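Chemist: the following comprises the amino acid sequence and a computationally predicted model.
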Amino acid sequence: MDHLPSPTVLASGISVLRAENPSEMTLDGTNSYLLFDQGLDAPSAGSAVIVVDPGPQLEEHMAALAAFDVRLILSTHRHPDHTAAVARLHELTGAPARARLEQFCHGAPVLEDGEVIVAAGTSVQVVLTPGHTSDSLCLVQLGAHPQLLTGDTVLGRGTTILEHPDGTLADYLDSLAKLAALPDMPLRPGHGEQHAGSHRLLAAYIKHREERLEQVRAALAKLGKAGADAQPAELLEFVYPDLDPRLVGAASHSIQAQLHYLATKS
C-alpha cells in the first residue's frame, strides 16, 4: 500500500474519499468524509480529522483514512457499506466512534438530536432524520462554510429506499421537511455526486415522493383496492414499469412504505 488513495478536497474543512465498492445500491461507492479545521484548505498526513462513514471493510480504504490523525468516527446509519470499517478504524487509530445505535459506538455514547460535537478543530451538529432507516441521521458541519452531510437520507443522484417497516414514509417526509428548513448549503451525500446547494435537491426529493404517492393511489384505484389490502408485488408494474430486476427488492420496500403511509392516513 505504498500509494494510498488521496481524499478529494471539496471546500475548506471537508474532503471526501470514495470507497471502491460500486453497485446498483451504492452507485459509484460509499463517500467517506474527512472533516477538519476550516482554516485549512486541505488536510495533510497527520492532520486532525473527523471521519464520517468509514465505509466497507476494505484495507486500502481504511489505511488511507488512518493516515490522518483521526480524532472521532461518526456513522450516519447502520448499513454495512457505511459501518463495516468502524471497528477496524477504531482499532487502527484509537479514535472513539459514535452513531445512533450503540453497537457502532466505541468508547463514546450514542448520538443525540441537536447535539453539537467539537473535535479535530471543527464542530458538527447532529440532525436525526429517520426514514431510510430508523437510526438515520445527517450532520451539519458548522462554521464559516457550513456543509450538510446526508448519508443515505439524500443521495447525490437518484432516490433512496425506505427500509420498511424499520423506515417509514411518514418519518422520511418529516425528515426531508426538517432538512429543507435548514439554511441552503452544500450537500454531501453518502453516495453519488456533490451538490453546491441543498434546497433545490431537497425540493426535488419532496416532489418525487408526492408524485410517487399519486402513482400508488392511481395503481390502487386500477386494482380496486385500498392501501391496507394490496401487496407490493401487485403494484410494481404500475409504479415501476421499467424496473431493473436487481432493484425489485428495494422498490418493493418503498412501495410497502407507501402503502403503510396511505393506510395510516386514510
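Modeler: Here it is on my side, so go on. Residues are numbered from 1 along each chain as shown.

Chemist: C-alpha only now, for contacts and for neighbours.
Modeler: Will do.

Chemist: now do the strands in the stretch 1-150 of the chain.
Modeler: Using DSSP state E, counting those that start in this stretch, the strands found in the stretch 1-150 of the chain span residues 8-11, 14-18, 31-35, 48-52, 69-74, 97-98, 116-119, 122-128, 137-141, 147-151.

Chemist: and here is the other one:
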Amino acid sequence: MRILRVLAPNPGIRELEGTNTWIVGDGPSIAIDPGPDDAGHLREVAREAGHLAAILLTHDHPDHAPGAAALAVATGAPVYAARPPEGAKRLTDGQRIVVGDVVLTAIATPGHTLDHIAYFDERHRSLFTGDSVLGRGTSVIDPPEGDLTSYLRSLRRMRELSPSVIYPGHGPVVLDAPGKLEEYVQHRAAREEQVLAALASGVRTPEEIVPAIYGDHPADLHPLAARSVLAHLLKLENEGRAERRTTAGAVRWTLLEPRTCVRCGRPVKGRGLLCGPCSLAVLQESG
C-alpha cells in the first residue's frame, strides 16, 4: 500500500519541520490532515494523491485542518472529522473509511484535543496519530481542551491496537510503534513524579515548576512546558492529590495528604470523609 508524505511549509516549535499530510493508497487515495490553507502545498497534495476520494482530519487545529475546504473544492473529495467544519461529514469512533483497497478505522483519541482521532490500518498495522504521538518529542497537552487523563487513556488504547508503524502529524515515521507508545506512557509518569516532587519542595505555580523539571529545555519552550505542567496539576487535582488556592488573585498549588474513607478505607478525593460509593450508600440509607 502506498503511503506518501507531503510536508506542509509551516515549521515551528509545535510543528517541528511542518505538518505531515499523509496520502494513503493509489487510485483512489485518502489524504490525512491537509494542513494549512497554503495553495502551493494543496496543489502538491492534489497532484500526488491523483484520484482523491476522501480527506480525513485528526483534529481541527490550524496546522492540520484549514486546507481541507480548498482541497475538497479542488478534488471533489468529501471531508471527514470528529468535529466537522461546515460541509464536512461527522466521524464516529470505530467508523471505517473504505477507499479502494484502503480500510482505515477511526479511533477516538482525545487528550491533545477533545475531537482528536487517529486512523488505524489493521491489515498493515499502521497508525496515523496526528498530534497524539509525534515522530520526535512529545505532544503538548494544553488545558482546558487538552486533558491529561483522557490523553493517557488514549495512549493505552493505541497501545492495545498493537500497531507496528506510526505515521505522526509531525516529525519522522516511527518504525517501533510499541516502543514509542511505551516511551510516551513512561514519560508522562516520570513527569508526574517530578511535579509531585516540586510541589513537595514548596514550589507552587506551573511557572515556578518549569525551571525545576525542564531546565535542559530552551527558554522559548518554557511557556508550552508550563501548559503541560498545568495539565498534570489538573489531573492531580481531579484525583484528590493536589489542590489550588487563590490568594490575592494568584493561583497556587499544594499537595494533599492521601485520605481514606472513614467508612470503608477506600481512597477519597479532596477533603471529603467518604468515598463515592459510601456517600451514595449513606444517602440511600437516610432516604
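Modeler: Happy to help now that I have it. As the structure is a computational prediction, the values presented were derived from the model and not from experiment.

Chemist: same list (the strands of the stretch 1-150 of the first structure) but as TSV, adding mean neighbour count and distance to residue 82 of the first structure.
Modeler: As requested, the strands of the stretch 1-150 of the first structure are exported to TSV (neighbours: other Cα atoms under 10 Å; distance: least, Cα to Cα, whole Å):
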stretch	mean neighbour count	distance to residue 82 of the first structure
strand 8-11	15	18
strand 14-18	23	11
strand 31-35	27	8
strand 48-52	27	9
strand 69-74	23	10
strand 97-98	24	13
strand 116-119	16	20
strand 122-128	21	17
strand 137-141	25	12
strand 147-151	25	8
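
Chemist: to residue 208 of the first structure, which of these lies closest?
Modeler: Residue 208 of the first structure lies closest to strand 147-151 among those, at 17.5 Å (Cα to Cα).

Chemist: name the nearest residue to the residue mapped onto residue 147 of the first structure from the second structure, ignoring sequence neighbours.
Modeler: Using TM-score structural alignment, the equivalent of residue 147 of the first structure in the second structure is residue 126. With Cα to Cα, 6 or more residues apart in numbering as the criterion, residue 126 of the second structure has its nearest non-adjacent residue at 5.1 Å, and that residue is residue 165.

Chemist: which one in the first structure is furthest away from the centre?
Modeler: No residue in the first structure sits farther from the centre than residue 224, which is 36.3 Å out by Cα atoms, centre = their mean.

Chemist: mind checking how far that one is from residue 204 of the first structure?
Modeler: Separation of residue 224 of the first structure from residue 204 of the first structure (Cα to Cα, to the nearest Å): 30 Å.

Chemist: can you give me the helices in the first structure?
Modeler: Using DSSP state H, the helices of the first structure run over residues 59-66, 80-83, 86-93, 169-180, 199-223, 232-239, 248-265.

Chemist: which residues in the second structure does the last one match up with?
Modeler: Mapping helix 248-265 of the first structure onto the second structure (TM-score structural alignment) gives residues 222-239.

Chemist: which residues are in contact with the matching stretch?
Modeler: Contacts of stretch 222-239 of the second structure with the rest of the structure, by Cα atoms under 8 Å, 6 or more residues apart in numbering, involve 140-143, 146-149, 192, 195, 206-207, 209-211, 214, 242-244, 253, 269-270.

Chemist: mind listing what's buried in it?
Modeler: Within stretch 222-239 of the second structure, the residues that count as buried by 16 or more other Cα atoms under 10 Å are 222, 224-237.

Chemist: still on that earlier bit, ok, which of the helices of the first structure comes nearest residue 14 of the first structure?
Modeler: helix 59-66 (13.3 Å).

Chemist: average gap between the closest one and the second structure?
Modeler: For helix 59-66 of the first structure, the mean deviation from the second structure after alignment is 1.1 Å (mean Cα distance after the TM-score superposition for the first structure).
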